[in-house]
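**Q** only the shape, not the letters, is given here:
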């Protein structure tokens, strides 16, 4: 099973929370979207991933 994470192929993960952990971003303020739909932090563990899913993980940026 391959996922697409931020446009790049990625190893499988059972759910979105596990994927965020695999990316080394657990405990970090990031926004997540699955197939174009926002997924809040509280719903990540209950959000299963399937082959071909497209995940976006975005960190907040500061600047002006």
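**A** Perfect, thanks for sending it. As the structure is a prediction and not an experimental result, all values here were calculated from the model.
**Q** CA only for contacts and neighbour counts going forward, please
**A** Will do.
**Q** residue 57 reaches residue 5, doesn't it?
**A** Yes: look at residue 57 against residue 5 with Cα atoms under 8 Å: they come within range, at 7.4 Å.
**Q** more neighbours, those two?
**A** Set side by side, residue 57 and residue 5 show more neighbours around residue 5, with 19 against 15, by other Cα atoms under 10 Å.
**Q** below is structure B, check it against A:
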């Protein structure tokens, strides 16, 4: 029987199965760990700790990823977006 965790991800309560670490969560969500930043219960988690950081029922996570785009003035622009696609307030 798979273990279920209830997590709050970017303000949305979700129940997930077979997720034990941040690395598992990113894999299940289809996110590239090299392109995201993760805050776990108010603490930024270094990428090299994603596979070591164990998740527990009720944990709160913020996941943001970088999105490339164009700028009329400079031709390029990068933005940070909350997954799944909601802009981070500036």
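**A** Perfect, thanks for sending it. Owing to the predicted nature of the structure, the values given are computational and were not obtained by experimental measurement.
**Q** so how far is residue 15 of structure 1 from residue 24 of structure 1?
**A** As judged by Cα to Cα, to the nearest Å, residue 24 of structure 1 and residue 15 of structure 1 stand 15 Å apart.
**Q** of the two, who's got more company?
**A** Neighbours were counted for residue 24 of structure 1 and for residue 15 using other Cα under 10 Å; residue 15 has more, 16 against 10.
**Q** which residue in structure 2 lines up with that one?
**A** The equivalent of residue 15 of structure 1 in structure 2 is residue 21 (alignment by TM-score structural alignment).
**Q** just confirm its match contacts residue 59, I think it does.
**A** No: the pair residue 21 of structure 2 / residue 59 is not scored as a contact, 11.3 Å apart, by Cα under 8 Å.
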